[in-house]
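# fold the following and give me the result.
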Amino acid sequence: MAAVLWDMDGTLVDTEPYWMATEVAIAEEHGATWTHEDAMQLVGNDLLTSGRYIKARMGLPQSPEEIVELLLDGVVERVRHSVPWCPGARELLLALHDAGVPCALVTMSYQRFVAPILEHLPPETFRAVVTGDLVDNGKPHPEPYLTAAAALGVDAGDCVAIEDSDTGARSAAAAGCRVLVVPNHVQVPPGPRRTFRSTLEGLGVDVLKTLPDRDQTPPDLP
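Next up is the predicted model:
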């Protein structure tokens, strides 16, 4: 295992409720309809795809780019008050750092949302950060994970990606990574190069090094 590549929303931090609350607030402000099913459609998407969906579903006059900025305004404000770490995620990340395993953050969120979260981690915890505003093609395209591996100077095929969504797992697998899937707000089906676990709590660095390079469905890893 040359490196570990981390998704952020729903994997490292449980910020999906922040996004959902912001979507509801935008809908209420504009007198639009928005459902839980709508919110689930956006999990794992790049932000411009979400902006286009919201524009069409809510009938908003703003451009998808402007809607993305509205989303970021709401979520950044919430995360500055509290960073909701996913169970076991911060502990595993710091253990990897202490063990000298390079880590990269691979998120479709934009840099201005990522920055306040990184402030709560030791310097160089992530040796590379790939955000949605830095790539031409978002997840499920492999570009985000290929970009992260290249930034670390490693082959994506030698990396483990940690994801919580089908969109993200498809991106990582297409890049050649072995994928540890820890579902959070949405169900994730079995798929190529995926191993499933219900939580990162109690997960050690050694377990990541032994992920199989093949499909694997629940039950959980030890």
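
# going forward, measure contacts and count neighbours with C-alpha atoms only.
Fine.

# hey, where'd the strands end up in the chain?
Using DSSP state E, the strands of the chain run over 3-6, 103-106, 128-130, 159-163, 178-181, 194-196.

# please name whichever of these is nearest to residue 63.
strand 128-130 (24.1 Å; Cα to Cα).

# what's in contact with the closest one?
103, 104, 105, 106, 107, 144, 147, 148, 151, 152 (Cα atoms under 8 Å, 6 or more residues apart in numbering).

# and residue 155, what does it touch?
Residues near residue 155 by Cα under 8 Å, 6+ apart: 2, 149.

# again, only this time at 6 Å
Residues near residue 155 by Cα atoms under 6 Å, 6 or more residues apart in numbering: residue 149.

# distance of it from residue 148?
According to Cα to Cα, to the nearest Å, residue 155 stands 10 Å off from residue 148.

# now residue 95
From residue 95 to residue 148 the distance is 20 Å (Cα to Cα).

# of the two, who's got more company?
The neighbour count for residue 95 versus residue 148, taken as other Cα atoms under 10 Å, is higher for residue 148 (26 against 15).

# what's the longest helix in this protein?
Determined from DSSP state H, the single longest helix within the chain is helix 64-81.

# contacting residues around it?
Taking Cα under 6 Å, 6+ apart as the rule, helix 64-81 contacts 18, 19, 22, 51, 52, 113.

# check stretch 107-123 too.
7, 8, 46, 76, 131, 132, 133.

# quick revisit: and the longest helix of the chain, how far out from the chain middle?
Offset of helix 64-81 from its chain centre (Cα atoms, centre = their mean, to the nearest Å): 16 Å.

# buried ones in that helix, by neighbour count?
The neighbour-count check on helix 64-81 (16 or more other Cα atoms under 10 Å) flags 64, 65, 67, 68, 70, 71, 72, 74, 75, 76, 78, 79 as buried.

# and stretch 132-148, by the same measure?
Buried, per 16+ other Cα under 10 Å, within stretch 132-148: 132-133, 138-148.

# going by distance to residue 83, which of the contacts of helix 64-81 wins?
For those, the nearest to residue 83 is residue 18 (10.4 Å; Cα to Cα).

# and stretch 54-62, end to end?
10 Å.

# what does that stretch contact?
With Cα under 6 Å, 6+ apart as the test, stretch 54-62 has contacts from residue 32.

# following up with a second sequence; could you model it the same way so I can compare the two?
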Amino acid sequence: MPSQPTTPPDDLLPTAVLFDMDGTLVDTEPYWVEAEIELVRSHGGTWSEADSLAMVGTGLEDAAAVFQRAGVDLGIREIVEHLLGRVVARTRERTVRRDGARELVAALRERGVPLALVTSSEAPLAEVVVEAFGGPGTFDVVVTGDLGHPAKPAPDPYLLGAARLAERTGRPLGTEGMVAVEDSRTGIASATAAGIFTVGVPNMVPLHDAGADAVLPTLAGLGPEDLGRLVAGVRA
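I've put the predicted structure just below:
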């Protein structure tokens, strides 16, 4: 009797995986909430955790405009740099990876699946997180919110990630067969608008009605072939 293969065939793998960062790979959302509440209240405004949760996944400059309306008397870039600096410092001090995130990234890397990081956060925070996942080269492409493209929920961040993955790998990569992994409703809207199969993994915001192609409770125990099967099951 022929022996069974020890690894799944490559046709069960996604063609690429594009990860959101905050709340998806690392649990930085509490740091953002803390920094936002402190900022608005220090300027005499009112802000709560619920207000912050309503903006999870929003681009930093879009969020800064909201904080201005809440009473923060600073320019857009001053607000962004203040919040980003606080969150970068807290993340350097303690990076909390979401359950299963590091293992899944490592397994995908080992199987040769192209990887992108697609985040609304800016480069200084992405650099800290990339280091926590193995350093430069762990992700083939890093798309941050300071590259000048429209922010999530526009499809542009994920379209840019997909295009750069194709350039980096030197082979045609359409969005068919790709997987995006997101924890926010805004991010899910962005990825699905880009035509990418989207897996929602809730963190601080419920996603059951957010339009993801699949919603999973955790990344723990999830392997590359599991993502491939999800895509194949929907798109076969």
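
# circling back: among the contacts of strand 128-130 of structure 1, who's most crowded?
residue 106 (29 neighbours).

# trace residue 106 of structure 1 over to structure 2, please.
When structure 2 is aligned by TM-score structural alignment, the residue opposite residue 106 of structure 1 is residue 118.

# ok, now which ones touch that match?
Contacts of residue 118 of structure 2 by Cα under 6 Å, 6+ apart are 19, 20, 143.

# at 7 Å what do you get?
Contacts for residue 118 of structure 2 (Cα atoms under 7 Å, 6 or more residues apart in numbering) come out as 18, 19, 20, 21, 142, 143, 144, 157, 158, 161.

# top of those residues by neighbour count?
residue 158 (31 neighbours).

# identify the residue of structure 1 aligned to it.
Going residue by residue (TM-score structural alignment), residue 158 of structure 2 aligns to residue 145.

# repeat for residue 98 of structure 2
Match for residue 98 of structure 2 (TM-score structural alignment): residue 86.

# for that match, give me its contacts.
Applying Cα under 7 Å, 6+ apart, the residues near residue 86 of structure 1 are 11, 12, 13, 14.

# can we see that at 6 Å?
12, 13, 14.

# try residue 149 of structure 1
So residue 149 of structure 1 contacts 155, 156 (Cα under 6 Å, 6+ apart).

# repeat for the one 3 residues further on
With contact taken as Cα under 6 Å, 6+ apart, residue 152 of structure 1 is in contact with no other residue.

# please tell me how far it sits from residue 200 of structure 1.
23 Å.

# cool, and residue 113 of structure 1?
23 Å.

# which of those two has more neighbours?
A count of neighbours by other Cα under 10 Å puts residue 200 above the other of residue 113 of structure 1 and residue 200, at 20 against 17.

# what's the counterpart of residue 49 of structure 1 in structure 2?
Per TM-score structural alignment, residue 49 of structure 1 is aligned with residue 62.

# tally of neighbours for its match?
14.

# what of residue 31 of structure 2?
Residue 31 of structure 2, neighbours per other Cα under 10 Å, totals 18.

# show me what it lines up with in structure 1.
In structure 1, residue 31 of structure 2 lands on residue 18 (TM-score structural alignment).

# likewise residue 22 of structure 2?
Using TM-score structural alignment, residue 22 of structure 2 sits opposite residue 9 in structure 1.

# so what's its match closest to, chain neighbours aside?
Leaving aside its sequence neighbours, residue 9 of structure 1 sits nearest to residue 15 (Cα to Cα, 6 or more residues apart in numbering; 5.6 Å).

# ok, now how distant is the one you found from residue 82 of structure 1?
Counting by Cα to Cα - residue 15 of structure 1 and residue 82 of structure 1 are separated by 10 Å.

# mind checking which of these two has more residues around it?
Taking other Cα under 10 Å, residue 15 of structure 1 and residue 82 do not tie; residue 15 has more neighbours (21 against 11).

# please enumerate the helices of structure 2.
29-42, 49-53, 60-69, 76-93, 101-110, 123-132, 156-169, 185-193, 224-235.

# mind putting the ones you listed in CSV, distance to residue 212 of structure 2 included?
Shown next, in CSV, are the helices of structure 2 (distance: least, Cα to Cα, whole Å):
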stretch, distance to residue 212 of structure 2
helix 29-42, 20
helix 49-53, 18
helix 60-69, 23
helix 76-93, 28
helix 101-110, 19
helix 123-132, 24
helix 156-169, 15
helix 185-193, 6
helix 224-235, 12
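
# closest to residue 179 of structure 2 out of the ones you listed?
Using Cα to Cα, the helices of structure 2 put helix 224-235 closest to residue 179 of structure 2, at 7.3 Å.

# of all the residues in the closest one, which ones are buried?
Here helix 224-235 of structure 2 shows 224, 225, 227, 228, 229, 230, 231 as buried, counting by 16+ other Cα under 10 Å.

# tell me the contacts of the spatially closest residue to residue 140 of structure 1 that is not a sequence neighbour?
Closest residue to residue 140 of structure 1 apart from its sequence neighbours, by Cα to Cα, 6+ apart: residue 171 at 4.1 Å. Residue 171 of structure 1 makes contact with 139, 140, 141, 142, according to Cα under 6 Å, 6+ apart.

# distance of the third one relative to residue 7 of structure 1?
In other words, residue 141 of structure 1. 14 Å.

# likewise for the first one?
From residue 139 of structure 1 across to residue 7 of structure 1, the span is 11 Å (Cα to Cα).

# quick check: the two most widely separated of the buried residues of helix 224-235 of structure 2?
224 and 231 (11.1 Å).
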